[in-house]
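1. give me the fold of what follows.
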Amino acid sequence: MKITLLGYMGSGKTTIGKQLSEQQKIPFIDLDHYIEEKIGKSVSDIFDQDGEIFFRLKEHEYLKELLEKDESFVLSLGGGTPCYAGNMDVIVNKENVTSVYLRTSIDTIVERLEQEKDSRPLVAKLNKEELHEFVAKHLFERSFFYEKASQKVVTSNKTVAEIVSEIEAILPNKQ
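-> Predicted coordinates:
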């Protein structure tokens, strides 16, 4: 069983993914970290030195590589992963893959990103109003791809434990 978590940055993919992997007793993989290990550079350095097109090609390549593996895992995707190179089609058409969209409100995302600005270069220089507009625009553009996920879980006003339980309840092969 492979579980892919998708959603906008700040939607909780990493936090939920780590907890879900513990509960399911399967490994957790963060796609961005996987790419960094494979290439030997940070995502920021890849974007700066090699460009976004190179990054998106590698992201697609490594996503397919991971989904071809025989073992079970929880995979946290980058916020943009579903939107490029036909990645959502690869995910939803792959057997034994459950894709879960962590549907998070704009206000919740903005609140979380406000607290994490230092570690989020894309939004580091935006004030709260600009950040709200930035997130709303991106969510609107990306929702077409996110909504293709086989499962959707609303995360706002829920604890990590509640979200993980909700995901576990919708998994096809509950352990």
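2. C-alpha only now, for contacts and for neighbours.
-> Fine.
3. which non-adjacent residue is nearest residue 148?
-> Once flanking residues are discounted, residue 148 sits nearest to residue 88: 7.1 Å by CA to CA, 6 or more residues apart in numbering.
4. ignore the last one, residue 12
-> residue 102 (7.4 Å).
5. test my guess that the residue nearest to residue 148 contacts residue 77.
-> No - with contact defined as CA atoms under 8 Å, residue 88 does not reach residue 77; the gap is 10.8 Å.
6. who has more neighbours, those two?
-> Using other CA atoms under 10 Å as the criterion, residue 88 and residue 77 rank with residue 77 on top: 24 against 20.
7. that one against residue 28, yeah?
-> No - with contacts counted by CA under 8 Å, residue 77 stays clear of residue 28, the gap being 11.2 Å.
8. the residue lying closest to residue 151 once chain neighbours are set aside: neighbour count?
-> Leaving aside its sequence neighbours, residue 151 sits nearest to residue 100 (CA to CA, 6+ apart; 4.7 Å). Other residues lying near residue 100 total 24 when counted by other CA under 10 Å.
9. next up, for comparison:
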Amino acid sequence: MKIILLGYMASGKSTIGKQLAATLLIPFVDLDNYIEECEGKSIKKIFEEEGEIYFRNKEHEYLKELLNKNEDFVLSLGGGTPCYAGNIDVINSYTNVISVYLRANIGTLVNRLELDRVNRPLVASLTNEQLTEYIAKHLFERQFYYNQAKNVITIDSKSMEDIVDEINSLLS
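-> Model prediction:
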């Protein structure tokens, strides 16, 4: 069984994924970290040196590589992963994959990103008003892909434990 967590930046994919994996006693994999290990450089460096098209091609390649492994794991995707190269269709084509969209409203995402802005290069220089517009635009563009996940969990005002329990209930 492979559990794929998808959603917007700051929706909790990595935090929830690590806790879920620990609960299930299976490995946790962050796709961006996996790409960085395989490529031997940071995502930022890949974008700078090779460009976004190269990155998206590699992202697609490594996603398929992971999905074809004969192991169970929890996988956290990058926020844009489901939206490129037919990745959501690839994910949904596997019978042993449970995809979960961690849906958050704009307010939740803005609050989280305001707190972690310095660690998020894409939003670090935005004002609060620009941040809200940026998130709203991206969510509108990406919701078509995100909503194709086999499961959708709204995470607003829920604790990490409640979200992990909710995902666990989908597995039984």
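10. quick one: TM-score?
-> The TM-score (TM-score structural alignment, normalised by the length of the second structure) is 0.99; 172 aligned residues with a CA RMSD of 0.5 Å.
11. re earlier: burial of the residue nearest to residue 12 of the first structure, as a residue count?
-> Here the number of neighbours of residue 102 of the first structure (other CA under 10 Å) works out to 26.
12. am I right that it falls within a strand?
-> Yes - under DSSP: H, G, I helix; E, B strand; the rest coil, residue 102 of the first structure falls within a strand.
13. the second structure: which residue goes with that one?
-> Superposed on the second structure with TM-score structural alignment, residue 102 of the first structure falls opposite residue 102.
14. contacts only, for its match.
-> Contacts of residue 102 of the second structure were listed using CA atoms under 8 Å, 6 or more residues apart in numbering, and they are 5, 6, 7, 8, 11, 12, 13, 152, 153, 154, 155.
15. which positions in the helix or strand hosting residue 169 of the second structure come out as buried?
-> Following DSSP states H and E, the helix or strand that holds residue 169 of the second structure is helix 160-171. When burial is assessed from 16 or more other CA atoms under 10 Å, helix 160-171 of the second structure yields the following buried residues: 160, 163, 164, 167.
16. identify the residues contacting the second one.
-> Just to be clear, that refers to residue 163 of the second structure. 16, 153, 155.
17. if you set the cut-off to 7 Å instead, what comes out?
-> Applying CA atoms under 7 Å, 6 or more residues apart in numbering to residue 163 of the second structure gives the contacts residue 155.
18. any idea how far it lies from residue 86 of the second structure?
-> Remark: distance between residue 163 of the second structure and residue 86 of the second structure (CA to CA, to the nearest Å) = 27 Å.
19. give the contact list for the corresponding residue of the second structure for residue 47 of the first structure.
-> Counting by TM-score structural alignment, residue 47 of the first structure lines up with residue 47 in the second structure. Applying CA under 7 Å, 6+ apart to residue 47 of the second structure gives the contacts residue 55.
20. can you tell me how far residue 47 of the second structure is from residue 68 of the second structure?
-> Taken as CA to CA, the span from residue 47 of the second structure to residue 68 of the second structure is 26 Å.
21. please enumerate the strands of the first structure.
-> 2-6, 28-30, 73-76, 97-103, 151-154 (DSSP state E).
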